[in-house]
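Q: missing the sequence, but the structure's below:
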């Protein structure tokens, strides 16, 4: 199973076929055409899009948010989760799927949509680590982040991810970031590697805690 943070917000950041397919996925999820949604996500080149929102959209609704809003059968919600949908992924308004289901009165979805916490990190500590991580991303790829208006990774989703790991591709960087969250000696630690495939020796590994960012290795890739 691939768990990858999708930061794309603009159609212009995608190839023509990818932008068309992303809009088709969003259309099928909004129409509650779950058979078509699973057909799309079952194709290898779309397999990482379980958490994708419509390019250019304002709501940041991924398929699981649409399932929560429409009161989809429990089996649909569980299958979306099985193919990689994050229960802790938030919309532009800060709502998780379980929040949407609760607001809409779809009580049958509250239990399956409640995000588990497989990594135990206090919310304020996670927020501070995330702030440091975003600062590192902007330091390494700030111009591309601004150009593509990327949505930066939100670490809350890692609390429900087996192994606490994910990846984040940056358009134009020809590379990106991989990152893993763990708890060591009772403190959160995010280990991240970043690289550009077209720049030899561009790789850097950092460790991030509430205290800041430490460069621990460089010169690989």
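A: Arrived safely, thanks for sending. In this text the structure is predicted, and so the values were computed from the model without any measurement.

Q: Going by C-alpha atoms from here, please, whenever you check contacts or count neighbours.
A: Will do.

Q: From what I see, residue 11 and residue 55 are in contact.
A: Yes: counting by CA atoms under 8 Å, residue 11 does reach residue 55; the two are 5.0 Å apart.

Q: what sits in contact with each of the two?
A: residue 19 (CA atoms under 8 Å, 6 or more residues apart in numbering).

Q: What residues of the lengthiest helix in the chain count as buried?
A: When the chain is parsed with DSSP state H, its longest helix is helix 123-148. By neighbour count with 16 or more other CA atoms under 10 Å, helix 123-148 contains the buried residues 125-134, 136-137, 140-141, 144-145, 148.

Q: Which stretches in this structure count as helices?
A: Going by DSSP H, the chain shows helices at 16-30, 34-41, 63-70, 74-82, 97-104, 110-113, 123-148.

Q: Need those helices in CSV (columns: distance to residue 1).
A: Formatted as CSV, the helices of the chain follow (distance: least, CA to CA, whole Å):
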stretch, distance to residue 1
helix 16-30, 19
helix 34-41, 12
helix 63-70, 17
helix 74-82, 8
helix 97-104, 21
helix 110-113, 19
helix 123-148, 24
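
Q: closest to residue 195 out of the ones you listed?
A: Minimum separation from residue 195 across the helices of the chain (CA to CA) falls at helix 123-148, 9.2 Å.

Q: From residue 39, how far out is the closest residue to residue 22 other than its chain neighbours?
A: Spatial nearest neighbour of residue 22, excluding adjacent residues (CA to CA, 6 or more residues apart in numbering): residue 54 at 6.3 Å. Counting by CA to CA, to the nearest Å, the separation of residue 54 from residue 39 is 17 Å.

Q: Kindly report the same for residue 78.
A: 16 Å.

Q: next one: residue 164
A: Taking CA to CA, one finds residue 164 at 27 Å from residue 39.

Q: Tell me which of the two has more neighbours.
A: Set side by side, residue 164 and residue 39 show more neighbours around residue 164, with 20 against 11, by other CA atoms under 10 Å.

Q: I figured that one hits residue 183, correct?
A: No: with contacts counted by CA under 8 Å, residue 164 stays clear of residue 183, the gap being 9.9 Å.

Q: Identify the contacts common to these two.
A: Joint contacts of residue 164 and residue 183 (CA under 8 Å, 6+ apart) are residue 119.

Q: for comparison:
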């Protein structure tokens, strides 16, 4: 797998958002990772490299491919996934990272590989505050679509390991979405809908406030 850095947050959890063929292929990928069938996993990723951080659509665990590799103790597969852009800071539904899962399963030899390399450190309370404010903004500016589609909202910890700490979060039904980027200890966001003129809104989020700084630019 070529080394890439995928900066699109896929928050879709409801299976009716995508075409049935996409859902079926995502299920095949999730099944292969669950079963530890790594040749089949990498065959799927060769066709869809942007699925390297995908979880089972509608699945309750929130396990992505790297979490499954950690559970199985599959060090070579985990190394290939990390090389292909798998996020080591990505949490499961219960907040576990791949490194936590490997340790709990007794795969201590994977700890160095799975330990996140944090390029943009922020204290945990500050990161949590930014994330809470971002989630509130998404719920408000998506006009209920985030809740309607039961979207998995972004985990900001992922930004701290990216070389360029920015990400795009498309929202089904919005014909647009949100871009967000770490800027020091604050977060700059842009939201828009392509079918609504003047819908662009830019905010700066800090641990203490969410400020509208520009609007109408889309």
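A: In hand now; what should we look at? If you're wondering where the values come from, they're calculated on a predicted model, not measured in any experiment.

Q: if we can go back for a sec, output the contacting helices and strands for the longest helix of structure 1.
A: Here helix 123-148 of structure 1 touches strand 165-170, strand 187-196, strand 203-209, strand 212-220, going by 3 or more CA pairs under 8 Å, 6 or more residues apart in numbering; DSSP states H and E.

Q: what helices or strands is the shortest one leaning on?
A: This means strand 165-170 of structure 1. Using 3+ CA pairs under 8 Å, 6+ apart as the test, strand 165-170 of structure 1 ends up in contact with helix 123-148, strand 175-184.

Q: Check the mean deviation of the longest helix of structure 1 from structure 2.
A: Helix 123-148 of structure 1 differs from its equivalent in structure 2 by a mean of 0.9 Å after superposition (mean CA distance after the TM-score superposition for structure 1).

Q: Would you mind giving the orientation angle of that helix with respect to strand 175-184?
A: Going by axes from the mean of the first three to the mean of the last three CA atoms, to 10 degrees, helix 123-148 of structure 1 is angled at 180 degrees with respect to strand 175-184.

Q: ok, now which ones touch residue 88 of structure 1?
A: Neighbour list for residue 88 of structure 1: 96-97, 115, 156-157, 160 [criterion: CA under 8 Å, 6+ apart].

Q: Kindly recompute the last result at 7 Å.
A: Going by CA atoms under 7 Å, 6 or more residues apart in numbering, residue 88 of structure 1 touches 96, 115, 156-157.

Q: Take those and write them to CSV, including distance to residue 82 of structure 1.
A: Shown next, in CSV, are the contacts of residue 88 of structure 1 (distance: CA to CA, whole Å):
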residue, distance to residue 82 of structure 1
96, 17
115, 13
156, 18
157, 15
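
Q: So what does residue 215 of structure 1 match up with in structure 2?
A: Alignment note (TM-score structural alignment): residue 215 of structure 1 maps to residue 212 of structure 2.

Q: Surely its match touches residue 202?
A: Yes: the pair residue 212 of structure 2 / residue 202 is scored as a contact, 6.0 Å apart, by CA atoms under 7 Å.

Q: Between those two, tell me which one has more neighbours.
A: Taking other CA under 10 Å, residue 212 of structure 2 and residue 202 do not tie; residue 202 has more neighbours (20 against 13).

Q: Please tell me how far the more buried one sits from residue 23 of structure 2.
A: For residue 202 of structure 2 relative to residue 23 of structure 2 (CA to CA), the value is 33 Å.

Q: same deal with residue 11 of structure 2?
A: With CA to CA as the criterion, residue 11 of structure 2 and residue 23 of structure 2 are 14 Å apart.

Q: Between the two, point out the one with more neighbours.
A: residue 11 (20 against 17).

Q: if I look at the aligned partner of the more buried one in structure 1, how far off is residue 171 of structure 1?
A: When structure 1 is aligned by TM-score structural alignment, residue 11 of structure 2 is paired with residue 7. Between residue 7 of structure 1 and residue 171 of structure 1 the computed distance is 10 Å (CA to CA).

Q: got a list of what residue 170 of structure 1 touches?
A: Residue 170 of structure 1 is in contact with residue 176, counting by CA under 7 Å, 6+ apart.

Q: What lines up with it in structure 2?
A: That one, residue 170 of structure 1, aligns with residue 171 by TM-score structural alignment.

Q: Would you mind measuring from its match to residue 130 of structure 2?
A: With CA to CA as the criterion, residue 171 of structure 2 and residue 130 of structure 2 are 20 Å apart.

Q: just residue 172 of structure 2 next, same as before
A: Taking CA to CA, one finds residue 172 of structure 2 at 23 Å from residue 130 of structure 2.

Q: same question, residue 185 of structure 2
A: 9 Å.

Q: can you check residue 156 of structure 2 too?
A: Where residue 130 of structure 2 is concerned, residue 156 of structure 2 sits at a distance of 8 Å (CA to CA).

Q: Find the nearest non-adjacent residue to the match of residue 11 of structure 2, please.
A: residue 151 (4.4 Å).

Q: from memory residue 7 of structure 1 sits against residue 148, does it?
A: No: between residue 7 of structure 1 and residue 148 there is no contact under CA under 7 Å: 9.2 Å.

Q: residue contacts, the equivalent of residue 117 of structure 2 over in structure 1?
A: Superposed on structure 1 with TM-score structural alignment, residue 117 of structure 2 falls opposite residue 116. For residue 116 of structure 1, the contacting residues are residue 160, by CA under 7 Å, 6+ apart.

Q: how about a cut-off of 10 Å?
A: 87-88, 157, 159-161 (CA atoms under 10 Å, 6 or more residues apart in numbering).
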